[in-house]
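Asker: need a 3D model of the following:
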Amino acid sequence: MSEPPLPVEVFTAEIPMARPFSHAAHVRRTSRSVLVRCTLAGATGWGEGAPRTYVTGESLDSTVHTLLHTRLPELDGVFDGSFHTGVRALAGLDLPAALGTRAHPAPAAACALEMALLDAWCRAHSRDAADAVAAVGGDLLRPEPRVPVSTLVVDSSRTPAELLGTLSAEARSRLTHVKVKGLPDPEATRELVLLVRKYISPSRTTVSVDANGAWSPTQALRAAALLVGTVDWLEEPTRPRDWATLRRVQREAGCPVMLDESAVVPADLDDAVGHAAASYVNVRVSKCGGPLASLRMLRRARTLGLRAQLGVQVAEVGPLWAAGRLLAARVGGLVAVESGRQDEWFAQDLTVPPYRIDRTHHRAEPLPGPGFGLTPSPRLLRLHACWAGRRDSPLATGKGASPRTRRPEGPNRASA
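Answerer: Next up is the predicted model:
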């Protein structure tokens, strides 16, 4: 298993959503992901990154350019040894900083590459990606895997009556957390939360509000004063890394803060704790640079005394949702877990096997492998994917294809 990695291919995927997903900072009507395919030790692996400019500053085009043209650290020897040696070596790399800088990392690009390499390495050894997580997860992991109950997210595209009111009594009773996407107005947000609370049990279900960094400092403090005691935490209530305002939300208003856009790399958590500006962090696989990078983030959070939620990027279309399920089943102590709503947003199956979730019990079972256990579907690759380029020496030289996109046909056509 000592052969060097073979070329990396990069694809873009843009897919119209059946209904929009709306919150105070953005309305999303189309999914946008970057897919990476690579071959390692004779096996093919797939990865996905979901660049969001309002989250990490990365766009679809910038992520493609990064993957095709940025010089990476030498990986000679990383995949020369045993399965566990290769996993630990990959986990030790800081790919978000390598693909960007420490000040301006590129986590979505890093996530797509890390996942493709890890998927291929696991498949080459006929191993489940859960074995890779076990190799580096340490005391973050549960003694035995357990599928948690998924969060229900209320966005402004539907009313609480349309979303919660149509659930069966059993489905509502099984909810453990509801996240309400904040509205531009704090008073209207409070009214929305009160409507949500009519449908759930206060003893069984926690509630949070996510403003996605859209409120001004004044609005954030007003919202915290209105919502304290009504929600369990406020997620990203003002612009990212406004530590002074976040501290005031916690200290003066008494409302716990969950970081999201403010926390991309572990150093962000150190800054937040140093300013007493957070109690929780939302760890998302693409935002944090991949599943192994997310474990680093979770470990730093636990060391600093921050509790964690495992979130998702809206409209993940491929390997990302499988990676999220894997971590959710293995990592212990999470306050909430998100699983997405791909079954509602997309009319066709985008992966093999397709996205599935039990909406009565709010359970998203992890896939059994090998690797992350899925590939992009022929339909996704034929109808929605554009080949963006190929990197013939992807891990050392920094030379890539010219930036362009086209449908994957002929010798470069993608296949599952």
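Asker: only C-alpha atoms from now on, for both contacts and neighbour counts.
Answerer: Will do.
Asker: report the contact partners of the closest residue to L326 other than its chain neighbours.
Answerer: Using C-alpha to C-alpha, 6 or more residues apart in numbering and skipping the chain neighbours, the partner closest in space to L326 is P366 (5.3 Å). Contacts were defined as C-alpha atoms under 8 Å, 6 or more residues apart in numbering; by that measure P366 touches V147, A322, R325, L326, A329.
Asker: which members of these are positioned in helices?
Answerer: A322, R325, L326, A329 (DSSP state H).
Asker: skipping its backbone neighbours, what lies nearest P184 in space?
Answerer: A24 (5.1 Å).
Asker: circling back to that earlier point, distance to P184 and neighbour count added to the ones in helices among the contacts of P366, as JSON lines?
Answerer: Shown next, in JSON lines, are those (distance: C-alpha to C-alpha, whole Å; neighbours: other C-alpha atoms under 10 Å):
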{"residue": "A322", "distance to P184": "32", "neighbour count": "26"}
{"residue": "R325", "distance to P184": "31", "neighbour count": "24"}
{"residue": "L326", "distance to P184": "34", "neighbour count": "25"}
{"residue": "A329", "distance to P184": "34", "neighbour count": "20"}
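Asker: and which of those residues is nearest to R204?
Answerer: A329 (20.5 Å; C-alpha to C-alpha).
Asker: to compare against the first, here's the next sequence to fold:
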Amino acid sequence: MVKLEIRHIRLALKKKIKHASHERNDSENVVTVVHLDNGSTGLGEGVPRPYVTGETVDSALEALQSWPLASIVGDPVDFAGVVRALDAWMPQASPDDPRAIGSNAARCSAEIAILDAYARHFGVPIGDALNFSAVAADVPIGEPVPVRYSGAITAENPWKERISATKMRIWGFRQVKVKVGIPGADEVARLRRIRRRLGSKCDIRLDANEAWTPAEFRAWSERLAFSQPSAYEQPVPHEAIDELGKPEFRQPFPVILDESLCGPIDAETAIQGGFGEIFNIRLSKCGGVLPSLRLIATAIRNGRRYGLGCHPGESPILSAAGRAVATRVRDLVFLEGSYDRHVLAEPFAKQDITFGYGGKANPLGGSGLGIEIDMAKLDSVTVRRKDITYA
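Answerer: A predicted model of the protein is given here:
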């Protein structure tokens, strides 16, 4: 590794994304670019969100500048050596970060960039990293196969929600996530409209983004039972999540942990507390590909299920990394991501890897991430950049 670029990028969204925790017109991400001495280049991305891991763009940039990334990997002789080095690397958590998640987005950006660069150098796809992980034997990993992504309906006005649901049905989506818990919204009327247009065969899960108290969650789950959701995602704030392990708040349907599932400490807390039947694995909030695979292994060992999620506003870099995982890891309960063309005003990959009809998507070919980035377009969305040269 001879050079490192650390970038703060701002991606304009096609439309405002709104849920109970936040709303945004753009996405502030961090991108790491790794240059090797043979000319190979790799890119990685993280999406720091204060309300998820506590990270900001500034804290992520600071972390990336402080880590001795070149010495972490050293001079590997094969791709397996790169993976082993990264698998053993976990940044030291600060005393005010008891969950040890405060640099996860930054680590994700660095890890994917390093994997991409060395995968290109050794002429292998980045997905091969899964096979060399320390927990590979504990996770059902296979050859890459086509997959189907979920659709998503965010909080909008009734007319737009009707259109979105109708489009999802016409486009043949089998699974759709619906955002709920929006203050002032008539959730019963919303879900009746949406369920009617999606049809009875479509699997829907309801994502409250920490909107309710445990008691409110119990009440809302009864009121919305007619919509037949397959699961509720993060119905209560992280600070109250352990309440869901109490008998009075247990429900006859699965709860998906999202904001409360960012690292191994979170996973152990859920297992010991008896709550959270499904883990939502998002590469950025979980620290990258390899830490995410460890969380999947933990889920399997403890009788939990798992799905692969994404952050709204991910660029094609994270979309491609997610595709590498999604097409190889089996038994995902749900799959989110590759929304690129539907969400981003101007994706900066030279290839369009947005999912197709019904959320269908194929494995990406080639070495590394399997995509090429238009560096001029990346420059155009770069707000800040710091270059580090290694001797």
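Asker: need the TM-score from the superposition.
Answerer: Here the superposed chains carry a TM-score of 0.89, computed using TM-score structural alignment, normalised by the length of structure 2; 384 aligned residues with a C-alpha RMSD of 2.7 Å.
Asker: circling back to that earlier point, you'd agree the residue nearest to L326 of structure 1 is in a strand?
Answerer: No: read with DSSP: H, G, I helix; E, B strand; the rest coil, P366 of structure 1 is coil and lies in no strand.
Asker: could you pull out the helices for the stretch 1-150 of structure 1?
Answerer: Along the stretch 1-150 of structure 1, counting by DSSP state H, counting those that start in this stretch, helices occupy 53-56, 60-69, 83-91, 95-99, 107-124, 129-137.
Asker: if we can go back for a sec, run the contacts of P366 of structure 1 past structure 2 and keep the common ones.
Answerer: Checked against structure 2 using both residues aligned by TM-score structural alignment, their matches' C-alpha atoms under 8 Å, the contacts of P366 of structure 1 keep these contacts: V147, R325, L326, A329.
Asker: now, among these, which is nearest to S33 of structure 1?
Answerer: Nearest member of those to S33 of structure 1, counting by C-alpha to C-alpha, is R325, at 18.1 Å.
Asker: what is the aligned counterpart of the residue nearest to L326 of structure 1 in structure 2?
Answerer: Here P366 of structure 1 is matched to P363 in structure 2, going by TM-score structural alignment.
Asker: what's around T101 of structure 1, how many residues?
Answerer: When neighbours are defined as other C-alpha atoms under 10 Å, T101 of structure 1 has 12 of them.
Asker: can you give me the distance of the counterpart of L224 of structure 2 in structure 1 to D242 of structure 1?
Answerer: Using TM-score structural alignment, the partner of L224 of structure 2 in structure 1 is L227. The spacing between L227 of structure 1 and D242 of structure 1, counted by C-alpha to C-alpha, to the nearest Å, is 20 Å.
Asker: which of these two has more neighbours?
Answerer: Using other C-alpha under 10 Å as the criterion, L227 of structure 1 and D242 rank with L227 on top: 25 against 17.
Asker: could you measure the residue lying farthest from the centre of structure 2 against S71 of structure 2, distance?
Answerer: In structure 2, counting by C-alpha atoms, centre = their mean, A391 sits farthest out from the average C-alpha position, at 34.4 Å. To S71 of structure 2, A391 of structure 2 is 11 Å away according to C-alpha to C-alpha.
Asker: repeat that for Q92 of structure 2.
Answerer: 16 Å.
Asker: what's the matching range in structure 1 for the top strand by length along structure 2?
Answerer: In structure 2, with assignment by DSSP state E, the single longest strand is strand 3-18. Aligned by TM-score structural alignment, strand 3-18 of structure 2 falls on residues 7-22 of structure 1.
Asker: so where do the helices sit in the stretch 201-350 of structure 1?
Answerer: 217-227, 243-251, 266-274, 285-288, 291-304, 319-330, 342-345.
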